[in-house]
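can't give you the sequence, but here's the structure:
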């Protein structure tokens, strides 16, 4: 036997042993990996509890499902992430419902003022009940799967003009997201609504392009809007909600038991998420309170008066936009609130 022949046989044997070793190697623990993109920072409630969900889901599926969380628009702006989930270039996103109205008009139901109950347990029952199921199902025809939805704070009014009572809103100009529902909300108060990009809001308040705006307290504090506003009313008139959206192909590749684990875990962490958000809001109010801004809390009677004025025209604008699908959602809501 020549040296060359011996060497060739040894090489072939090594290859055969290598192939045998590869075939006997265990399958990687992460059978299903999903990247989840979102817009908030790592300190904010959404990210903190996405990390918790990822930890629990991995544990409860014995490592078979792994979520990789990408905060702060690392994977693109919200539109890009939503389209990525639809196209399959991204497995999932947690998106503010307010950013999804152009993609799914039905979800704009959440723009209606005082739609969500003030009591956290009642609000979560609504999310997990027939109304929540119907709202999540509305994403099916848009090429994504709605798996759950999360609370992310309540909006409040600020302005450079007094907000002593409901009558004081007349003739003031407020910045809104581009939503006919929110425009009708302010029209009902005798105010004007101007749709402006969020990035322009601070300067617009500072220069008087608009008198006021609406946002959660932690956003008002973090974006320093209170520095260029004189009045704040803690009205909690509008819910900021997050929709958890998955790519259909990735979601449908999961065994049913893993789907159940994921949905249950997203819902399970809501009380802790709500508590974390409440702490952030309390801290924000403390910081805002150390400034010169005038702060008052709307009474229960005033909130009822706000709702009576704003809700009917906002609801009508929603149904006009979302059509029969929207009307059916409102009927489900009324039957289950």
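Received the coordinates, thanks. All figures in this text were calculated on a predicted structure; none of them were measured in a lab. Residues are numbered from 1 along each chain as shown.

alpha carbons only for contacts and neighbour counts from here, please
Fine.

Now do the helices in the chain.
With DSSP state H, the ranges of helices along the chain come out as 3-24, 45-60, 78-87, 120-128, 130-137, 180-187, 201-207, 217-222, 248-252, 256-268, 270-289, 300-336.

With mean neighbour count and distance to residue 156 as added columns, please give those in TSV.
Converted to TSV, the helices of the chain look like this (neighbours: other CA atoms under 10 Å; distance: least, CA to CA, whole Å):
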stretch	mean neighbour count	distance to residue 156
helix 3-24	11	60
helix 45-60	19	18
helix 78-87	20	23
helix 120-128	16	17
helix 130-137	20	24
helix 180-187	24	13
helix 201-207	17	15
helix 217-222	21	7
helix 248-252	17	36
helix 256-268	16	26
helix 270-289	16	11
helix 300-336	17	11
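
would JSON lines of those with distance to residue 67 be doable?
Listed next are those as JSON lines, based on distance: least, CA to CA, whole Å:
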{"stretch": "helix 3-24", "distance to residue 67": "26"}
{"stretch": "helix 45-60", "distance to residue 67": "5"}
{"stretch": "helix 78-87", "distance to residue 67": "14"}
{"stretch": "helix 120-128", "distance to residue 67": "23"}
{"stretch": "helix 130-137", "distance to residue 67": "21"}
{"stretch": "helix 180-187", "distance to residue 67": "35"}
{"stretch": "helix 201-207", "distance to residue 67": "34"}
{"stretch": "helix 217-222", "distance to residue 67": "27"}
{"stretch": "helix 248-252", "distance to residue 67": "12"}
{"stretch": "helix 256-268", "distance to residue 67": "10"}
{"stretch": "helix 270-289", "distance to residue 67": "18"}
{"stretch": "helix 300-336", "distance to residue 67": "31"}
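
okay, pairing it with this:
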């Protein structure tokens, strides 16, 4: 055999061995588990949390878990996502606590008026170990496990027309979440409460189906609500808090070390996200004003009337639902020891 033939044979042998090696190791390059994570919002606290969670969990797991992000309801409305999580076809989601009311009615407790008086107070109470454990496990028997509790911000109302007093709210159709206390409080203020998925809100505002939205400023800025409803009424009668959760069926399918990473990563992000949200709230107010949005607070008798109405709704709700008492008391007394 000539030297050229020997070289050709050696070269083909080397290439063949390399191909076999590549075939052998390639499966190890792919993640062992995929985690599809959904949220109805985009470019806000929830979306930012998902991005940080993806980066941190993929790093901690050494790439064994791949986190895929689906903001802006790309996997469907919240109810569809929660059903998918219970079936194990969707692995994670992050939403305001009231969105989980269909899983367990007690998820609306964090939105009861008067429970918190500031973002710092909300963080302190929700970080209490007993309160935290209770909230994160409310949906466990329905196949949903909480992994992170985040303070979203105080409730405000964005409207199409300028609203400065309670009288201006009379008859206004305001989009709300699914909690009894929010619906009850908005109604007590003289407006009409209209439950509606977030992905339908912008069109509904543009078409005049609704006159305004009750939510948090972070959402309004990210969705550019000021372009349709530029007037902000800072009622701040309750605080919105958001919960990141995972499918129990999926979590149980993971090795023990990965289960621990999924849960611990969620908890470890809570404090840095809270600090980020405090800064974000200040920036949001500046952004809202810079883009032509107005902002007012209820004054004098109107403020007192609104506070009294919200307190009455909260009391009636708790009296009618004694099963909420344990969760309410744990949060109310959280961080006091």
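Structure received. Remember, predicted model here, so these are calculated numbers, not experimental data.

Of all the helices of structure 1, which one comes closest to residue 194 of structure 1?
helix 180-187 (7.6 Å; CA to CA).

With adjacent residues omitted, what lies nearest to residue 65 of structure 2?
In this structure, residue 65 of structure 2 finds its nearest non-sequential neighbour in residue 33, 4.8 Å apart by CA to CA, 6 or more residues apart in numbering.

what about the one you found, neighbour count?
By the criterion of other CA atoms under 10 Å, residue 33 of structure 2 has 15 neighbours.

my guess is it contacts residue 61, does it?
No: in this structure residue 33 of structure 2 lies outside contact range of residue 61 using CA atoms under 8 Å: 10.2 Å.

hey, what's in contact with both of the two?
With contacts defined as CA atoms under 8 Å, 6 or more residues apart in numbering, no residue is shared by residue 33 of structure 2 and residue 61.

Please name whichever of the helices of structure 1 is nearest to residue 170 of structure 1.
Closest among the helices of structure 1, using CA to CA: helix 180-187, at 8.8 Å.

hang on, the earlier thing: any idea how far the residue nearest to residue 65 of structure 2 lies from residue 144 of structure 2?
To residue 144 of structure 2, residue 33 of structure 2 is 18 Å away according to CA to CA, to the nearest Å.

Check residue 313 of structure 2 too.
Applying CA to CA to residue 313 of structure 2 and residue 144 of structure 2 gives a distance of 29 Å.

Next: residue 32 of structure 2.
From residue 32 of structure 2 to residue 144 of structure 2 the distance is 22 Å (CA to CA).

Likewise for residue 263 of structure 2?
Relative to residue 144 of structure 2, residue 263 of structure 2 is positioned 13 Å away (CA to CA).

Ignoring the adjacent residues along the chain, who's closest to the most centrally placed residue in structure 2?
Nearest to the mean C-alpha position of structure 2, by CA atoms, centre = their mean, lies residue 95 at 2.8 Å. Leaving out its chain neighbours, the residue that sits closest to residue 95 of structure 2 by CA to CA, 6+ apart is residue 242, at 5.2 Å.

got the contact list for stretch 257-276 of structure 2?
Residues outside stretch 257-276 of structure 2 that contact it (CA under 8 Å, 6+ apart) are 45, 49, 52-53, 56-57, 60-61, 123, 147-151, 244, 251-252.

next one: stretch 182-190 of structure 2
Residues outside stretch 182-190 of structure 2 that contact it (CA under 8 Å, 6+ apart): 111-112, 166-167, 169-172, 174, 176-177, 192-194, 306, 309-310, 313.

Repeat that for stretch 199-206 of structure 1.
160, 175, 210, 211, 212, 223, 224, 225, 228, 229.

Do I have it right that residue 41 of structure 2 meets residue 219?
Yes: applying CA under 8 Å, one finds residue 41 of structure 2 in contact with residue 219, separated by 7.3 Å.

re the thing from before, now list the buried members of the contacts of stretch 199-206 of structure 1.
Neighbour counting with 16 or more other CA atoms under 10 Å marks 160, 175, 210, 211, 212, 225, 228, 229 as buried within these.

thinking the fourth one is in contact with residue 160, fair?
Pointing back at residue 211 of structure 1 there. Yes: taking CA under 8 Å as the definition, residue 211 of structure 1 is a contact partner of residue 160 at 5.4 Å.

Pull the contacting residues for the spatially closest residue to residue 72 of structure 1 that is not a sequence neighbour.
Take residue 72 of structure 1 and drop its neighbours on the chain: the residue closest to it by CA to CA, 6+ apart is residue 39, 4.4 Å away. Residues near residue 39 of structure 1 by CA under 8 Å, 6+ apart: 71, 72, 73, 74, 77, 78, 95.

can you tell me which residues contact the residue nearest to residue 291 of structure 2 when sequence neighbours are not counted?
Excluding the flanking residues, the one nearest residue 291 of structure 2 by CA to CA, 6+ apart is residue 226, at 7.4 Å. For residue 226 of structure 2, the contact set (CA under 8 Å, 6+ apart) comprises 158, 220, 288, 291, 292, 293.

Could you do residue 242 of structure 2 as well?
So residue 242 of structure 2 contacts 46, 94, 95, 96, 97, 149, 150, 151, 152 (CA under 8 Å, 6+ apart).

cool, now which of those residues survive the switch to structure 1?
Comparing those with structure 1 on both residues aligned by TM-score structural alignment, their matches' CA atoms under 8 Å, the contacts found in both are 94, 95, 96, 97, 149, 150, 151, 152.

What separation is there between the counterpart of residue 90 of structure 1 in structure 2 and residue 280 of structure 2?
Residue 90 of structure 1 maps onto residue 90 in structure 2, with residues paired by TM-score structural alignment. Residue 90 of structure 2 is 29 Å from residue 280 of structure 2, where distance means CA to CA.

Residue 38 of structure 2 now?
Applying CA to CA, the value for residue 38 of structure 2 to residue 280 of structure 2 is 22 Å.

With residue 92 of structure 2 instead?
From residue 92 of structure 2 to residue 280 of structure 2 the distance is 24 Å (CA to CA).

Hmm, residue 114 and residue 311 of structure 1 touching each other?
Yes: counting by CA under 8 Å, residue 114 is a contact partner of residue 311 of structure 1 at 7.3 Å.

Identify the residues contacting the residue nearest to residue 197 of structure 2 when sequence neighbours are not counted.
Leaving aside its sequence neighbours, residue 197 of structure 2 sits nearest to residue 77 (CA to CA, 6+ apart; 6.9 Å). Listed by CA under 8 Å, 6+ apart, the contact set of residue 77 of structure 2 reads 40, 197, 199.

If anything else comes up later, I'll come back, but that's it for now.
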